[in-house]
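Undergrad: Generate coordinates for the sequence data below:
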Amino acid sequence: MRRATASVPGPQPAAGPGPAPVQAVRVLEITAGFAVAGPLGGAARFVIELSRALATRERTRVAPRLAALWDFATPHDEEWRAQLAREEIPVFTAAPWQAGAPLRSCMESLRNLWRHPGARVDVIHSHGEFTDLAAILLKRRLGARYLVRTRHSSVEWPKRPRLGAFFANLLYPAVFDMEVAVSQNAVEALDGRWLAGRLGRKARRIYNALNFERFGIEMAGRLETRARLRASLGVPVDAPLVGTVGRLVPIKGYHVLLEAIPAVAQLYPHARVVIAGEGPERAALEAQAAALGMGERVIFTGARSDVEAVLATLDLFVSSSYVEGLPTAILESVAAGVPVVATAIPGNMEILQDGVTGRLAPPGDAPALAHAIVAALREPAAAKAMADRAYQDAQQRFSIEVIAAQYADLFCNLMANAPGR
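TA: As a prediction, this is how the structure comes out:
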């Protein structure tokens, strides 16, 4: 079993942003871990990128450090800890993840955080479920004045709905000084809670964000990437390639995407579909594809660490979800310049406007989804124009620089109103 580890900032000031001024707000960002290609996905990457942006672009206002509840023992865990250390962002990883004993893993992580709290902070910022509980536990221990939590998902504590309802409706409004939601629909849900209304608590909308630079690097060699990845997947370079990225769970609606594929294949017999991700629904989805006679057309890749490369090779990204907060996968596709077809649900519609920046179809409607996919493939010039407009809009609203500034404003405004400050 691996012991808890701490990444200590390097001694070379030139390697990172340098020390923040004394007046900078000291913020502890808490994430579940750094397994960005595994179970944690977009939220974990967002916390990392937010911390990096705060430490560089907002260093005169915010001094961040990171605590990860678990080490998932993936290559990304090691890579990100090393990268953050090079950038002089302090990191503490509390405990190893034990897949067969989640409760034990949770207790060990919280115990280690309590025993090794680190330096005092002004604000603790958590990002869902167990990290929210860790923030509550550590507030007094770290002398934090304020607790802030960001709700990244439209559904909290899905495996423990009763417990989640207690936390979300009664505990969180009472103990968190600010709750942030990543979509307007989620803001309205938070503001609609009885206790939040009684206490006069209003949630704030701050979107999830992307580091657009990471996609720019991959896109620079797009043709080479496209040829290389398609060859590895057994897809001809000129075949229409439709794809999606995400966890294979029911709310993602991948079974609806598979139901739509036969209609697409009738018009585009050489088209292929790639589904990049892992999850409990994989076996059922593979069986469904085979039963539809689409087994050779649909490629299940499992979890991928090279999301940028996967997107670079697609002609069209499809999201068939029933529920989303603010979907990172769609943002990534937009950043990669890939046309998008998605379901007309609140989170998706905050990114895409039907017929302007993408194409939307009703959730659960396979014929409508097939029609939207065919329309995008049939009119590639129009699809590209939509993708270009989506990219320009996303840079204005969802870039990590914009969102980091909004969080810095939030933290500074809280501290400006702190008693005795």
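Undergrad: From now on I want contacts and neighbour counts done on CA atoms only, so please keep to that.
TA: Fine.
Undergrad: Quick one: list the elements packing against the lengthiest strand in the chain.
TA: When the chain is parsed with DSSP state E, its longest strand is strand 62-71. Contact partners of strand 62-71 among helices and strands, from 3 or more CA pairs under 8 Å, 6 or more residues apart in numbering; DSSP states H and E: strand 25-31, helix 41-56, strand 91-96, helix 102-115, helix 400-416.
Undergrad: Following up with a second sequence; could you model it the same way so I can compare the two?
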Amino acid sequence: MKVLHVITGLAAGGAEQQLRLLLRHLPDRHRCDVVALENPGTVAQGLREDGVRVFDLGMRGNRDPAALPRLTGLIRHGRYDLVHCHLYRACVYGRLAARLAGVGAVVATEHSLLPGVIEGRRITPGVRALYLAAERLGQCTLAVSESVAEHLADWKVPAHRVLTIPNGVDAARYAQPAPTRAATRRFLRAGLGLPQDALVVGGLGRLVPGKRFEVLVDALALMPQRDGGARLLLVGDGEQRPALERRARAAGVADRVVFAGERDDVPDLLTAMDVLAAPSRNETFGMALIEGLAAGLPVRWSSGPALSELPPEAAPGARRVRSDPAAYAAELALLRQCRTPLPQPEAVRHYDIARLAPLVAGLYDQLGGAGTAVPTPAPARTVPLPQHPPAAAAKTSR
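TA: Below you'll find the predicted structure:
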């Protein structure tokens, strides 16, 4: 089966990285290409290194009248059996182009939908109307969490057209033997200028206002100064970096905050941390939480369906914290002596891409083989947490 993934852009971001991870784990019977409407950034290069053919549509802005016929022609010429769209603009153009090209199987993934906000932008009546009109041109919308599925239901998207298949993590990539992990930790701390014995608090994600990394900067200033003080390592880049740098200087902690920038070695960078902190108040999933757990870190978080939709025993190393500096400072100070890596908990196995990618492949088979037929969702739309005997579950608890 030939599948074309249509995405708005391919700069480093959650949806873009999820697409690359999915394509790495889909079975060979699905031959996938990718087209970016604009901005074929670092993820495009990574996809090409993986052997995926990537097209750049060269779209100029939201209203480029030539983009639709170019995309329609690309789909028709490629003779694709299924089109899978990602992110708002690509969902609008991609669904319509697929229908004009005569493709009967059209899927979309809703990566980022919150009350009043989609992909960090305010939802206007026009945005919502266009979203719903485009949604009717497809056969199925995948929600990355039950929270997203509930928002789609609030928008009156029919329940039989929505399936919840969550984001995934490459669990095996984050699990390192103890000697390898220790050597990586020493090497990275030395390269980043982090003391080997310091408590390092990590933040992972785009440096944008919604992530609330300023909470961690302020929390660092409130923490005790024992042994030179804790450090904050922020991995990611974005529009808020200058403001965060100014805030660190104003709080007197600029020498203890390290901005690592946009990196493609996140599993290794996590070994340099002692705890992952995520103070965002509104997340549509919260992949950083799962990455932290996969790397053996305790996780302190404020929002994230990835964990809130699972029972607490699925992630015993994670604790929810109120999103303010005092609460984080108090919680993080308690972790000063907790340096032993934790085992990967059930939550990580639940979100393992090796388990989730076959579910997407099965959906492709159903839609591609049956034309416009829509698969019947299970009674619980979300993928169930794997069940293990009590003894096995006990081994994951600390």
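Undergrad: picking that back up, go ahead and measure how far the longest strand of structure 1 is from the middle of the chain.
TA: Here strand 62-71 of structure 1 shows a centroid-to-chain-centroid distance of 16 Å under the convention CA atoms, centre = their mean, to the nearest Å.
Undergrad: Columns distance to Ala135 of structure 1 and mean neighbour count on top of the helices and strands packed on strand 62-71 of structure 1, output as JSON lines?
TA: Compiled in JSON lines, those are given as follows (distance: least, CA to CA, whole Å; neighbours: other CA atoms under 10 Å):
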{"stretch": "strand 25-31", "distance to Ala135 of structure 1": "8", "mean neighbour count": "25"}
{"stretch": "helix 41-56", "distance to Ala135 of structure 1": "15", "mean neighbour count": "22"}
{"stretch": "strand 91-96", "distance to Ala135 of structure 1": "13", "mean neighbour count": "25"}
{"stretch": "helix 102-115", "distance to Ala135 of structure 1": "10", "mean neighbour count": "17"}
{"stretch": "helix 400-416", "distance to Ala135 of structure 1": "15", "mean neighbour count": "19"}
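Undergrad: Turn the ones you listed into JSON lines, columns for distance to Ile275 of structure 1.
TA: Below are these laid out as JSON lines (distance: least, CA to CA, whole Å):
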{"stretch": "strand 25-31", "distance to Ile275 of structure 1": "27"}
{"stretch": "helix 41-56", "distance to Ile275 of structure 1": "15"}
{"stretch": "strand 91-96", "distance to Ile275 of structure 1": "29"}
{"stretch": "helix 102-115", "distance to Ile275 of structure 1": "28"}
{"stretch": "helix 400-416", "distance to Ile275 of structure 1": "27"}
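Undergrad: among these, which is nearest Asp71 of structure 1?
TA: Across those, Asp71 of structure 1 has its closest neighbour in strand 91-96 (4.6 Å, CA to CA).
Undergrad: Counting by contacts, list what the closest one packs against.
TA: strand 5-7, strand 62-71, helix 75-86, helix 102-115.
Undergrad: In structure 2, point out the residues matching the first one.
TA: In the comparison with structure 2, strand 5-7 of structure 1 aligns to no range at all (TM-score structural alignment).
Undergrad: End to end on stretch 355-370 of structure 1, go ahead and measure it.
TA: In terms of CA to CA, to the nearest Å, the two terminal residues of stretch 355-370 of structure 1 are separated by 16 Å.
Undergrad: Reformat the helices and strands packed on strand 91-96 of structure 1 as TSV; add distance to Leu223 of structure 1.
TA: Rendered in TSV, the data for those read as follows (distance: least, CA to CA, whole Å):
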stretch	distance to Leu223 of structure 1
strand 5-7	38
strand 62-71	36
helix 75-86	26
helix 102-115	43
